[in-house]
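Q: Need coordinates for the below:
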Amino acid sequence: MIARDIKIKYRRSVLGVLWTLLNPLCMMIVLSVVFSNIFKFDIENFPLYILSGQLIFNFFSDATTSSMSSIVSSASLIKKVYVPKYLFVLSHIFSSFINLMASFTALLLVMMATRTELHWTTLLAPVPLLLLVLFSLGVGLVLAAVTVKFRDIMHLYSVFITALMYLTPVIYPMAMLPEWLTGFVMLNPITNIVLMFRNVMLYNTFFGWRSLFVAVVETGIMLMIGFWVFYKNQDNFILNL
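A: Purely as a prediction, here's the structure:
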C-alpha cells in the first residue's frame, strides 16, 4: 500500500520521486526571498530556518490529510476482503514518512552547500521526528474514523490546517510575537516539536528535558485518543462506506 501511494503520487511525472527533494527546496527559495527581503526577518541562516520548519509542518499536514481519507478511499477493498483497518492509516503515515526523509536529506544538502557546521546534536534529530510521526498517527487515526461518518471534515480540515500553519513558527521568529500570542502559539503541539528540531539541527543545543517531557506527554495522549476513537468506530465503518 505504501508503494502504491508513492506510485500514484508521482505517476506520469518526469522527475518522479525527485520531487520529494525539489519541492521543499523550491518552497525554501520562494519563502526566503519573500520574507528576508519584503518582511525583513533578520534571522541567521534564514533559508535553513524556513526549511527546518517546513520539514516538520509539511509532514504533519501531508500525513494527517492523507490519513483522513484513507478509509473512505479504500472502501472497495474493505468491502471485499478483511484487512486490519488501521493498516490503511499506517500506510499513508509511512508514505508521508518517506517524503519526510527526503526533506531531511534536502535540509542536510543545503546545510553542506551553505557550509553550515553540523554539530553532534544533529544525532538527536530522530527524537523530535519520531515524536512527530507518532503524534501525526494519533491525529490521523481520529480523522480517519470521524471522516467515514462525517465527510464534511475533509473540507473543514483544509481550513484548520491553514490556520494551524500561521500558529506554528515556520516562517516567523517567536521573538517577534507579543507575549500573549507567544503563549497561545506554544499551546500548539507542533510548535514544541519545531523548536526541538531547530535546536538540535541549527543551534547546537539540547532541546531540554521539559520540552521533551511535554512532547512525550502530548504524543502519548494523542496516540491513546487516536487508537481509542478508531477501535471504537471501526466495526461501523462498513455501514457508512
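
Q: going forward, measure contacts between C-alpha atoms and count neighbours the same way
A: Noted.

Q: For the residue nearest the centre of the chain, give its distance to residue 195.
A: For the chain, the residue whose C-alpha lies nearest the mean C-alpha position (CA atoms, centre = their mean) is residue 60; its distance is 1.9 Å. Applying CA to CA, to the nearest Å, the value for residue 60 to residue 195 is 15 Å.

Q: what's the answer for residue 23, then?
A: 22 Å.

Q: Those two: which is more packed in?
A: Neighbours were counted for residue 23 and for residue 195 using other CA atoms under 10 Å; residue 195 has more, 22 against 13.

Q: Does anything pack onto the helix or strand containing the more buried one? Which helices or strands?
A: Using DSSP states H and E, residue 195 sits in helix 189-201. Secondary-structure packing of helix 189-201 (3 or more CA pairs under 8 Å, 6 or more residues apart in numbering; DSSP states H and E): helix 46-68, helix 126-149, helix 209-233.

Q: now for the helix or strand following the first one, which elements pack on it?
A: Using DSSP H and E, the helix or strand that follows helix 46-68 in sequence is helix 70-73. Counting contacts by 3+ CA pairs under 8 Å, 6+ apart, helix 70-73 packs against helix 86-113, helix 126-149.

Q: still on that earlier bit, tell me which of the helices and strands packed on helix 189-201 approaches residue 112 most closely.
A: Of all the helices and strands packed on helix 189-201, helix 46-68 sits nearest to residue 112, with 11.0 Å by CA to CA.

Q: Show me what that closest one packs onto, helices and strands only.
A: helix 19-37, helix 86-113, helix 126-149, helix 153-166, helix 189-201.

Q: Next, format those helices as a markdown table and append distance to residue 48.
A: Converted to a markdown table, those look like this (distance: least, CA to CA, whole Å):
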| stretch | distance to residue 48 |
| --- | --- |
| helix 19-37 | 8 |
| helix 86-113 | 7 |
| helix 126-149 | 17 |
| helix 153-166 | 18 |
| helix 189-201 | 9 |
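
Q: please give me the structure for this one as well, since I'd like to look at both together:
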Amino acid sequence: MKNNQAYIIFTRIPTPGKCKTRLIPTYSGQEASDLQGDLLADLLASVANLPAAGIDVFVAYSDEQDPTNFLDSLPDTVQAFAQHGENIGERMNNAMATVFAAGYQEVVLTGSDLPELTAQTIQRAFAVMKEIVIGPSADGGYYLIGAQRGVDLAPLFTAQIDWGQSTVLQSTLRAITRHDVQFLDAQLDVDTPDDLERVKQHLDHHNQQFQYWFTEEEK
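A: Purely as a prediction, here's the structure:
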C-alpha cells in the first residue's frame, strides 16, 4: 500500500565530466563522478528504512546518458523517474508535481551531495511541515524543500532566481511570502574542494562510501 508521504532524491547520473564539475581540475572527471556515486549510495543506504516508516522514496535522475545501468543499481524499494525541464527550477517543480500527481499528500525533495543528510532529517522535515519546509545550505541556497499537497509551488520555482548563486534562498523566500515556511538546521553540500575539506572532519558512520572515496584519493 502506498504511503501518504514521499521523499525525492534529485540527482545526476554519475557521469565523468557531467557532475561535480566544480571539483575539476583539483580532481579528475572520473574522481568527481565517483564521488557523486558514493554520496548517492550513502544517502540511499541511510534512507532505506523510510518506506517502512511511512515515507516512500523516489529518485529523480538527470538525462545525460542511457539510465539502464543506473536504474539497475538502485534498491528495489526505490522508485525512479527522469527529470524534465529547461533549468533546475523547472526540473524540481516537475519532479514534485509528478509525485503529487501520484496521490501523495506531502513531498520533500533534496539533492544527493549532502554528507550530513540522514533519514532523521527527512523525518524531521515532515514533522515540522505546515505548508512549506526548507533546509538552508551554507552557500546561500537550500538543500531541502518540501510542501503539502495543494500549495502552489510555481512561484517558488519559476520566479527570477539565479540558480547556483548565493541568493537562491533569499529569492525563494521573497517568492513565497504568503505561505507558512518552517526551517531545518543548515547543512553543507559538496560542490568545491573547500567543501570537501570542511566536511572531511565531520564524517559519521553513515558516510561509509564517502569515507572510502577519501581513503582512495589519499593513496
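
Q: Give me the TM-score for this pair.
A: TM-score of the superposed chains, computed with TM-score structural alignment, normalised by the length of the second structure, equals 0.31; 118 aligned residues with a CA RMSD of 5.6 Å.

Q: one step back: same list, the helices and strands packed on helix 189-201 of the first structure, but as a markdown table with distance to residue 185 of the first structure please.
A: Putting these into a markdown table (distance: least, CA to CA, whole Å) gives the following:
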| stretch | distance to residue 185 of the first structure |
| --- | --- |
| helix 46-68 | 14 |
| helix 126-149 | 17 |
| helix 209-233 | 14 |
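
Q: quick one: which of those is nearest residue 79 of the first structure?
A: helix 126-149 (13.6 Å).

Q: Mind giving me the packing neighbours of that closest one?
A: Applying 3+ CA pairs under 8 Å, 6+ apart, we find helix 126-149 of the first structure packed against helix 46-68, helix 70-73, helix 86-113, helix 153-166, helix 189-201, helix 209-233, helix 237-240.

Q: Distance to residue 134 of the first structure added to those helices, as TSV?
A: Conversion of these to TSV gives the following (distance: least, CA to CA, whole Å):
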stretch	distance to residue 134 of the first structure
helix 46-68	10
helix 70-73	17
helix 86-113	9
helix 153-166	18
helix 189-201	12
helix 209-233	6
helix 237-240	23
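
Q: For residue 135 of the first structure, which of those helices is the nearest?
A: Of all those, helix 209-233 comes closest under CA to CA, at 4.8 Å.

Q: What is that closest one packed up against?
A: helix 126-149, helix 189-201.

Q: Make TSV out of those and add distance to residue 110 of the first structure.
A: Shown next, in TSV, are these (distance: least, CA to CA, whole Å):
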stretch	distance to residue 110 of the first structure
helix 126-149	18
helix 189-201	12
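
Q: nearest to residue 237 of the first structure, of the helices and strands packed on helix 46-68 of the first structure?
A: For those, proximity to residue 237 of the first structure was assessed by CA to CA; helix 126-149 is nearest, at 6.5 Å.

Q: Just give me how far the closest one sits from the chain centre.
A: The chain centroid and the centroid of helix 126-149 of the first structure are separated by 9 Å under CA atoms, centre = their mean, to the nearest Å.

Q: Then stretch 96-115 of the first structure?
A: Counting by CA atoms, centre = their mean, stretch 96-115 of the first structure is centred 15 Å from the centre of its parent chain.

Q: coming back round to it: for residue 223 of the first structure, see how far away the residue nearest to the centre of the first structure is.
A: 14 Å.

Q: got it, and residue 61 of the first structure?
A: 17 Å.

Q: now residue 8 of the first structure
A: As judged by CA to CA, residue 8 of the first structure and residue 223 of the first structure stand 28 Å apart.

Q: Look at these two and report which has more neighbours.
A: Neighbour comparison, residue 8 of the first structure and residue 223: the larger count goes to residue 223, with 21 against 10 (by other CA under 10 Å).

Q: Name all residues that make contact with the residue lying closest to that one once chain neighbours are set aside.
A: Of all residues not flanking residue 223 of the first structure in the chain, residue 138 sits nearest, at 4.1 Å (CA to CA, 6 or more residues apart in numbering). Applying CA atoms under 8 Å, 6 or more residues apart in numbering to residue 138 of the first structure gives the contacts 219, 222-227.

Q: which among the residues you listed end up buried?
A: 219, 222-223, 226-227 (16 or more other CA atoms under 10 Å).

Q: Mind putting those into JSON lines with distance to residue 199 of the first structure?
A: Putting these into JSON lines (distance: CA to CA, whole Å) gives the following:
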{"residue": "219", "distance to residue 199 of the first structure": "19"}
{"residue": "222", "distance to residue 199 of the first structure": "24"}
{"residue": "223", "distance to residue 199 of the first structure": "25"}
{"residue": "226", "distance to residue 199 of the first structure": "29"}
{"residue": "227", "distance to residue 199 of the first structure": "31"}
